[in-house]
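Colleague: Sequence first, predicted model second:
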Amino acid sequence: MPLIAAALAVLLGLGWLGGGYVWAGPLAKEGAFIVPDGASLSAVAAKLEKEGAISSAGAFKLRARIFGLGKTIKAGEFKLPAHASMRRILSVIASDDILRRFVTVPEGLPSVMIYEKLMTNKDLTGTIEVPAEGSILPDTYEISKGESRQAVLLRMQAPMQRTLAELWEKRDGKCPVLTMEQALVLASIVEKETGKPSERAMVAGLYCNRLRSGMMLQADPTIIYPITKGKPLGRRIRQSEISSVNDYNTYSMVGLPKGPITNPGRESIAAVLHPATTDALFMVADGTGGHAFAATYEQHNRNVEKWYLIRKDRGDF
């Protein structure tokens, strides 16, 4: 009896697994579904559930991994039939039957990685050089199958020039950047220094204060840029790299680097041209993904001690 019960349980499990893969889904009517560029299976499954195409993201992921082995999800806009099964949905979003294609450039993505993204996109043709750092406005861009990479690149660069000029005209003058290029350079540092959108204006205000007072900016991402061209360093910065003298390292020079260190988004540019009014000159990570700001070195040292204790409790050292 135990063996029969076990066999029955296995059969029921297989029936649930296989049946759920081919049974009609909950999507009431035919509709478009967008797979974001670079989205993972988990992200796509969650999006499908949210939009009512499947009843369970977890069940979809499980079945996709078991039955859809070898199928690669593609970015773009697809048409999902009404009541499409999980098998049908996976088949559609892994096919070339794409209504619209997209390439997404996240905020803070350096030009060398945008180059790699475009060169590995099999829907595009031709070759390009690595674009100038800071010349591309992060956004999602629609592309056409067979379109040249150069045409796509130009379409990504034009909005940066328009956006920069537009925001420059509306600047409040609180930050001592004298040209649009200087604003772009500082915005690229702000972009790399904080992952919290609510902090951008504060970080910009701090760096504007440092520029105004003739202090070194001492921004860690400017140490990394000449080493990796903006790619993740993958380790801690070495003391020899901190003291290295070059056109980017703001630990060994006063003022701005010679050029941008990434492609900043609109909000980081706006933050530089409308920085927070603050007396902050120092900042250190606060353990929440943001920073603790200080106007004096003494306050800063106290914040550093707190950060040290947080890292010690986490087992960083």
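Modeller: Everything's here; your move.

Colleague: For the rest of this, base every contact and every neighbour count on C-alpha atoms.
Modeller: Noted.

Colleague: Okay, helices next: where are they in the protein?
Modeller: Using DSSP state H, the helices of the chain run over 2-22, 41-50, 57-67, 86-93, 111-119, 149-169, 180-193, 200-213, 220-228, 239-242, 266-273, 297-314.

Colleague: Of all these, which one is nearest Tyr248?
Modeller: Smallest distance to Tyr248 across these (Cα to Cα): 5.5 Å, for helix 220-228.

Colleague: Residue nearest the middle of the protein, spatially speaking?
Modeller: Pro106 (4.0 Å; Cα atoms, centre = their mean).

Colleague: Contact partners for that one?
Modeller: By Cα atoms under 8 Å, 6 or more residues apart in numbering, the contact list for Pro106 reads Pro138, Asp139.

Colleague: can you pull the contacts of Ala276?
Modeller: Applying Cα under 8 Å, 6+ apart to Ala276 gives the contacts Ala201, Met202, Ala204, Gly205.

Colleague: try 6 Å
Modeller: By Cα atoms under 6 Å, 6 or more residues apart in numbering, the residues touching Ala276 are Ala201, Met202, Gly205.

Colleague: here comes the other one, which I'd like you to weigh against the first:
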Amino acid sequence: MKLWRVLLSVVVLAAAAVAGAAMWWLNRPLPLAADAVEVAVEAGSTPRAIAQAWVDAGVQTSPRLLFEWFRWSGQARKIRAGSYEIVRGTSPTVLLNKMVRGDVTMATVRLIEGWTFKQVRAELAQADSLKPTTAAMSDAEIMAALGAPGVPAEGRFYPDTYAYSKGSSDLAVLERAHRMMTKRLEAAWAERASDTPLKTMDETLILASIVEKETGLPADRGKVAGVFVNRLRIGMALQTDPTVIYGLGDRFDGNLRKRDLLADGPYNTYTRAGLPPTPISMPGKASLLAAVRPDPTKALYFVSRGDGSSQFSDNLGAHNRAVDQYQRNR
């Protein structure tokens, strides 16, 4: 009988020792090869593969120990996909809790008002830890993937700063920007003036994109829009350089020449009246609202004063004098 008691005591003590060692390990900081270690957990990854990924990334412990901890905890199936980062002092318990909570490492990318879709794609291509899903896709293929087949990509994405989990797809960021532009455009259209010459939301987006490119000073935005709306009302050509520049594409070398203004094309608003066929940039909220509710003005012309602001004129004579003063220094 004494022997059984001794054996039982040994078993209990051994179990306690194992439990104590386990608790010590679970709450002890994991040794790391660097100050921070990052791992991207793909959807469908097994607990064993996740444990190995952490060790491969620089967690200096046994992958078997990590795997057994994930499995023994009962939470292995609750680990969420995403990018995770741990720093020195992180224990196995904290590591698992982070992945179960989905406490992913975030990065941001900023899309700027007035950018073209070409510029947007270039920015996404160099964004931190953003998966280049669209790299081999054409603009048309991207729009089809976003559920908008046949819709030109230009101007269809809202300029803003977007946070994303590292390892996310660039298409996911574009989907959010596209959805936000649709929402902002619908909101602006709902606030349109009753006498606006704009017939559709698409026309609103096109005009807003021009206003975005033509506005040097935010305080002038509503009046710039007013000039273009006045011209649309009377069938006068918009005569705006940014549309011509957009139409030139890669041929534009930074110098807009007289021959460029005379060469007819769908984006030449000197040779053709009305709006161009598509937006020429990404407008922000202020430009969208200015397009549908421009400042009341009789002006039909404006010219840059050279300091970001514009001089507005009601007639051609006054405009020519303003051009002489601010552009020709006469």
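Modeller: Yes, it's here. Just so it is clear, the model here is predicted, and its values are computed rather than measured.

Colleague: Report the separation between the residue mapped onto the residue nearest to the centre of the first structure from the second structure and Gly284 of the second structure.
Modeller: If you follow Pro106 of the first structure across to the second structure using TM-score structural alignment, you land on Ile112. For Ile112 of the second structure, the distance to Gly284 of the second structure (Cα to Cα, to the nearest Å) stands at 9 Å.

Colleague: Same check on Arg233 of the second structure?
Modeller: 24 Å.

Colleague: Just give me the match in the second structure for Pro257 of the first structure.
Modeller: Per TM-score structural alignment, the equivalent position to Pro257 of the first structure in the second structure is Pro276.

Colleague: ditto for Ala292 of the first structure
Modeller: By TM-score structural alignment, Ala292 of the first structure lines up with Gln311 in the second structure.

Colleague: Its match - how many residues pack around it?
Modeller: Residues lying near Gln311 of the second structure (other Cα atoms under 10 Å) number 17.

Colleague: how close does it get to Arg259 of the second structure?
Modeller: The gap separating Gln311 of the second structure from Arg259 of the second structure is 26 Å, by Cα to Cα.

Colleague: for Leu8 of the second structure, same thing?
Modeller: From Leu8 of the second structure to Arg259 of the second structure the distance is 99 Å (Cα to Cα).

Colleague: the more surrounded of these two?
Modeller: Taking other Cα under 10 Å, Leu8 of the second structure and Arg259 do not tie; Leu8 has more neighbours (12 against 8).

Colleague: With adjacent residues omitted, what lies nearest to Ile34 of the first structure?
Modeller: The shortest distance from Ile34 of the first structure to any non-neighbouring residue, by Cα to Cα, 6 or more residues apart in numbering, is to Glu77 (4.2 Å).

Colleague: Identify the residues contacting that neighbour.
Modeller: Glu77 of the first structure sits next to Phe33, Ile34, Ile98, Leu99, Arg100 when contact means Cα under 6 Å, 6+ apart.

Colleague: and those residues, which are buried?
Modeller: Buried positions within those, assessed by neighbour count (16 or more other Cα atoms under 10 Å), are Phe33, Ile34, Ile98.

Colleague: Which position in the second structure pairs with Ala271 of the first structure?
Modeller: In the second structure, the residue matched to Ala271 of the first structure (TM-score structural alignment) is Ala290.

Colleague: Counting neighbours, what do you get for that match?
Modeller: By other Cα under 10 Å, 23 other residues sit near Ala290 of the second structure.

Colleague: From the chain's centroid, how far away is stretch 236-254 of the first structure?
Modeller: 25 Å (Cα atoms, centre = their mean, to the nearest Å).

Colleague: Now the terminal residues of it, how far apart.
Modeller: With Cα to Cα, one end of stretch 236-254 of the first structure sits 23 Å from the other.

Colleague: And that stretch, what's buried?
Modeller: By 16+ other Cα under 10 Å, the buried positions in stretch 236-254 of the first structure come out as Ile242, Ser244, Tyr248, Asn249, Thr250, Tyr251, Ser252, Met253.

Colleague: Grab the nearest non-local neighbour of the counterpart of the second one in the second structure.
Modeller: Under the alignment defined by TM-score structural alignment, Ser244 of the first structure is paired with Ala263 of the second structure. When the adjacent residues along the chain are set aside, Ala263 of the second structure lies closest to Thr271, with 7.7 Å between them (Cα to Cα, 6+ apart).

Colleague: Repeat that for Ala163 of the second structure.
Modeller: Once flanking residues are discounted, Ala163 of the second structure sits nearest to Thr108: 4.2 Å by Cα to Cα, 6+ apart.

Colleague: my read: the one you found touches Ser165, true?
Modeller: No: contact criterion Cα atoms under 6 Å: Thr108 of the second structure and Ser165 do not qualify, at 8.6 Å.

Colleague: between these two, which one's more packed in?
Modeller: Set side by side, Thr108 of the second structure and Ser165 show more neighbours around Ser165, with 19 against 15, by other Cα under 10 Å.

Colleague: Excluding chain neighbours, what is closest to the aligned partner of that one in the first structure?
Modeller: In the first structure, Ser165 of the second structure lines up with Ser144, judged by TM-score structural alignment. In space, and not counting its chain neighbours, Ser144 of the first structure is closest to Arg101: 6.3 Å by Cα to Cα, 6+ apart.

Colleague: show me what contacts that neighbour?
Modeller: Applying Cα under 6 Å, 6+ apart to Arg101 of the first structure gives the contacts Gly76, Glu142, Ile143.

Colleague: who touches the first one in this structure?
Modeller: When the contact criterion is Cα under 6 Å, 6+ apart, the partners of Gly76 of the first structure are Ile34, Val35, Arg100, Arg101, Phe102.

Colleague: Could you save those residues as TSV and add columns showing distance to Leu90 of the first structure?
Modeller: Putting the contacts of Gly76 of the first structure into TSV (distance: Cα to Cα, whole Å) gives the following:
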residue	distance to Leu90 of the first structure
Ile34	13
Val35	11
Arg100	17
Arg101	17
Phe102	19
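
Colleague: burial measure for Gln299 of the first structure, as a count.
Modeller: 14.

Colleague: got it, and Asp324 of the second structure?
Modeller: Per other Cα under 10 Å, the neighbour tally for Asp324 of the second structure reads 12.

Colleague: The one 4 residues further on now?
Modeller: When counting by other Cα under 10 Å, one arrives at 9 neighbours for Arg328 of the second structure.

Colleague: can you check Glu147 of the first structure too?
Modeller: Residues near Glu147 of the first structure, counting by other Cα under 10 Å, number 13.

Colleague: Give me the spatial nearest neighbour of it, chain neighbours excluded.
Modeller: Spatial nearest neighbour of Glu147 of the first structure, excluding adjacent residues (Cα to Cα, 6+ apart): Leu124 at 5.2 Å.
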